[in-house]
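1. Task: produce atomic coordinates for the following.
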Amino acid sequence: MNKNKIRHEIVSSNPDIEVRFYLSEDSGSYVAPHWHNSLELVYMMEGSMITQFENNVRQTLRPGEFSVVNPRVIHSVTSQKNKALVLLIPGALLEKYIPAHDFLEFHVDMHPENLVEVTRLERVKKIFTDMYIVYDVRPDAYLLKFNSLLYDLLYTLVHSYSIRFTDKAVH
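-> As a prediction, this is how the structure comes out:
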């Protein structure tokens, strides 16, 4: 990646919630190398996309899979026609509830072999889709349910899908 063409993306939250959350319907696009202070999760419902990271690692996302892009990680995205749920959790929210979040890196294995891990992954996917249903339908007190699902998702990510670094200089 050409370091001169990398941009910092400012992520603004939805007006009623502390995160950016939306259904993306993409007919095919390219997002140039960028970074942001938010934790980014994309859950692919239809179609596919490829995320390219600065270390030349490429991740292909297919239906039923989700990706996690850690805060401050440079990445670009090439999308085929797709429909995906996108969640960006600002660094300030992470700091509020996970004070040591700067020492965590999140990784999710989309194809676990262990039955316990498969079950855990399916639960995370259900939380993600339930967030969308609640936010789309907006029943009475939807903010309570949405936030409870968001916090459940974050709790699961921290406890099941994070690696803690004891020294920031390690990575």
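
2. hey, let's count contacts and neighbours off CA atoms from now on
-> Noted.

3. Which secondary structure state does the residue of the chain most remote from its centre sit in?
-> Centroid-distance maximum for the chain: Asp140 at 26.5 Å, with Cα atoms, centre = their mean. Secondary structure of Asp140, reduced to three states by DSSP: H, G, I helix; E, B strand; the rest coil: coil.

4. Pull the distance from stretch 49-68 to the chain's centre.
-> Relative to the chain's own centre, stretch 49-68 is displaced by 11 Å; criterion: Cα atoms, centre = their mean, to the nearest Å.

5. Give me the contact list for that stretch.
-> Stretch 49-68 is contacted from outside by 1, 39-48, 73-80, 82, 106-108, 110, 125, using Cα atoms under 8 Å, 6 or more residues apart in numbering.

6. returning to that earlier point: what's near enough to touch the residue farthest from the centre of the chain?
-> By Cα under 8 Å, 6+ apart, Asp140 has no neighbours at all.

7. so how far is Arg164 from it?
-> Distance, Asp140 to Arg164, using Cα to Cα, to the nearest Å: 38 Å.

8. following the helix or strand containing Glu46, which helix or strand comes up?
-> Glu46 is part of strand 39-53, with elements assigned from DSSP states H and E. Next along the chain after strand 39-53, taking DSSP H and E as the criterion, comes strand 58-61.

9. what about the helix or strand following that next one, distance to the chain center?
-> Following strand 58-61 in sequence order, the next helix or strand is strand 66-69 (DSSP H and E). Using Cα atoms, centre = their mean, the distance from the centre of strand 66-69 to the centre of the chain it belongs to is 5 Å.

10. I'd like the next helix or strand past strand 66-69.
-> Beyond strand 66-69 toward the C-terminal end (DSSP H and E), the next one is strand 75-89.

11. who does that following strand touch, helix- and strand-wise?
-> strand 20-26, strand 29-35, strand 39-53 (3 or more Cα pairs under 8 Å, 6 or more residues apart in numbering; DSSP states H and E).

12. Which positions within that strand qualify as buried?
-> Buried residues in strand 75-89, defined by neighbour count with 16 or more other Cα atoms under 10 Å: 75-77, 79-80, 82-89.

13. run this one through as well so I can compare:
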Amino acid sequence: MNIKYEVVQPTPKLPFKYYLHDENSQKIVTPHWHRSIELGYLTSNNYLEFKDNDITYHYQKGDIWVINSRDVHSSQLNDSKNLMQFCLIIDYDFLKQAYPNINQLTFSLHGRPTSIKQLVAYQELEKELRMMIQLLQDQRDDGSNLSLTGHIYLIMANLIQNFSHKSDSTQTQLNETLIDQALGTINTYYMGDLNSNNLAKQLNTSVTTLNQQFHQAVQMPIGKYITTVRLLNAQKELLNTTNNIDSIAMNCGFSSTKSFIRNFKQWKGTTPFHYRKKFN
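-> Next comes the predicted model:
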């Protein structure tokens, strides 16, 4: 099980891709990332556990959140009954053309804000999203695409003005080829003796360059990413095989069973043994 890089193809004639999740949707969305900026909006009485760059958030009815470009994220619903969740993924190239400095911004919105200024902006954001949902549900060929695109501009202007800050100015230009090679190598060889030093050697680059580029692209240190991939695969083995804990630790690239148990407990709050017992 890998942390998937998702290539986002916008809806035809629109600068975004969208999902209207209902009770038939998957309860678990596995870790993935993409270049686009994503907004989520939960309008039903469900409880959503969301992870963004390994930080856990809990969302309820009326909550809106933003996922920055290249953030690794995943989610899990407690119950999909009567679910209504709007997911809007805005094309990065469209944003770059509309706002050339978009790559210099980081957005911070994880549910309802507390300041008066942001609350007012939040209400406007919620209004725009609701109007988009209505347009998408009643879409016709009478200019609705133009209206939808107009709402995207208003939403992004709101986010830029009220929910963003400048990213680290010391960031260097991103080498996407290097990042793709690093991700591919990790996802293929995570079970071996893999770390930032030997990965840099395999990719003919310095450890410093690789660490800088990787953290800039994925917002996660290489070591943590490798451990996360190993844990995801260990979780899969725990639930789908009868392999013992020692074998799973070895199969997934952990240096020892003790290391596997320690990392798994930090991740899930319980030991691999008790996790398997609970879900099997």
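
14. Leu77 is in contact with Thr30 of the second structure, correct?
-> No: using Cα atoms under 8 Å as the test, Thr30 of the second structure is too far from Leu77 to be in contact (11.9 Å).

15. What sits closest to the alignment partner in the second structure of Ser162 of the first structure if chain neighbours are left out?
-> Correspondence of Ser162 of the first structure to the second structure, assessed by TM-score structural alignment: Ser164. Distance criterion Cα to Cα, 6 or more residues apart in numbering; nearest residue to Ser164 of the second structure, sequence neighbours excluded, is Phe107 at 4.2 Å.

16. so who does the aligned partner of the one you found in the first structure touch?
-> For Phe107 of the second structure, the aligned position in the first structure is Phe106, judged by TM-score structural alignment. Residues counted as contacts of Phe106 of the first structure (Cα under 8 Å, 6+ apart) are Val68, Val69, Asn70, Leu157, Val158, Tyr161, Ser162, Ile163.

17. which residue lines up with the third one in the second structure?
-> With TM-score structural alignment as the criterion, Asn70 of the first structure lines up with Asn68 in the second structure.

18. Determine the longest helix present in the first structure.
-> In the first structure, assigned by DSSP state H, the helix with the most residues is helix 115-137.

19. Against which helices or strands is that helix packed?
-> For helix 115-137 of the first structure, the elements it packs on are helix 142-160, judged by 3+ Cα pairs under 8 Å, 6+ apart.

20. which residues touch the helix it packs on?
-> So helix 142-160 of the first structure is contacted by Ile17, Leu104, Phe106, Val124, Ile127, Phe128, Asp130, Met131, Val134, Tyr135 (Cα under 8 Å, 6+ apart).

21. ok, the last one - how many residues close by?
-> A total of 17 residues lie near Tyr135 of the first structure under the criterion other Cα atoms under 10 Å.

22. Ok, the second one next?
-> The burial count assigned to Leu104 of the first structure is 18, neighbours taken as other Cα under 10 Å.

23. got the contact list for Val31 of the first structure?
-> Counted by Cα under 8 Å, 6+ apart, Val31 of the first structure has contacts Ser76, Val77, Thr78.

24. Considering those, which are maintained in the second structure?
-> Using both residues aligned by TM-score structural alignment, their matches' Cα atoms under 8 Å, the second structure keeps these contacts from the contacts of Val31 of the first structure: Ser76, Val77, Thr78.

25. Show me where the stretch 151-280 of the second structure has its helices.
-> In the stretch 151-280 of the second structure, the segments counted as helices under DSSP state H, counting those that start in this stretch are 176-189, 196-202, 207-218, 222-240, 245-251, 257-268, 272-279.

26. how about these, which one is nearest Lys4 of the second structure?
-> helix 176-189 (9.1 Å; Cα to Cα).

27. re earlier: what's the most buried one of the helices and strands packed on strand 75-89 of the first structure?
-> strand 39-53 (a mean of 20; mean count of other Cα atoms under 10 Å).

28. doesn't Pro33 make contact with Arg7 of the first structure?
-> Yes: Arg7 of the first structure is in contact with Pro33 according to Cα under 8 Å; the separation is 6.7 Å.

29. give the contact list for the nearest residue to Gln219 of the second structure once chain neighbours are set aside.
-> Leaving aside its sequence neighbours, Gln219 of the second structure sits nearest to Asp71 (Cα to Cα, 6+ apart; 6.2 Å). Shown in contact with Asp71 of the second structure (Cα under 8 Å, 6+ apart): Trp33, His34, Asp52, Asn53, Val218, Gln219.

30. Let's see that with 7 Å instead.
-> Trp33, Asp52, Asn53, Val218, Gln219 (Cα atoms under 7 Å, 6 or more residues apart in numbering).

31. ok, so what distance separates it from Tyr225 of the second structure?
-> Taking Cα to Cα, one finds Asp71 of the second structure at 12 Å from Tyr225 of the second structure.

32. My guess is the match of Asn70 of the first structure contacts Ile37. True?
-> Yes: under the criterion of Cα atoms under 7 Å, Asn68 of the second structure makes contact with Ile37 at 5.2 Å.

33. quick one on the thing from earlier: who's in contact with the match of Ser162 of the first structure?
-> Leu105, Thr106, Phe107, Ser108.

34. ok, and the contacts of Asp71 of the second structure in the first structure?
-> Here is what carries over to the first structure from the contacts of Asp71 of the second structure, by both residues aligned by TM-score structural alignment, their matches' Cα atoms under 7 Å: Trp33.
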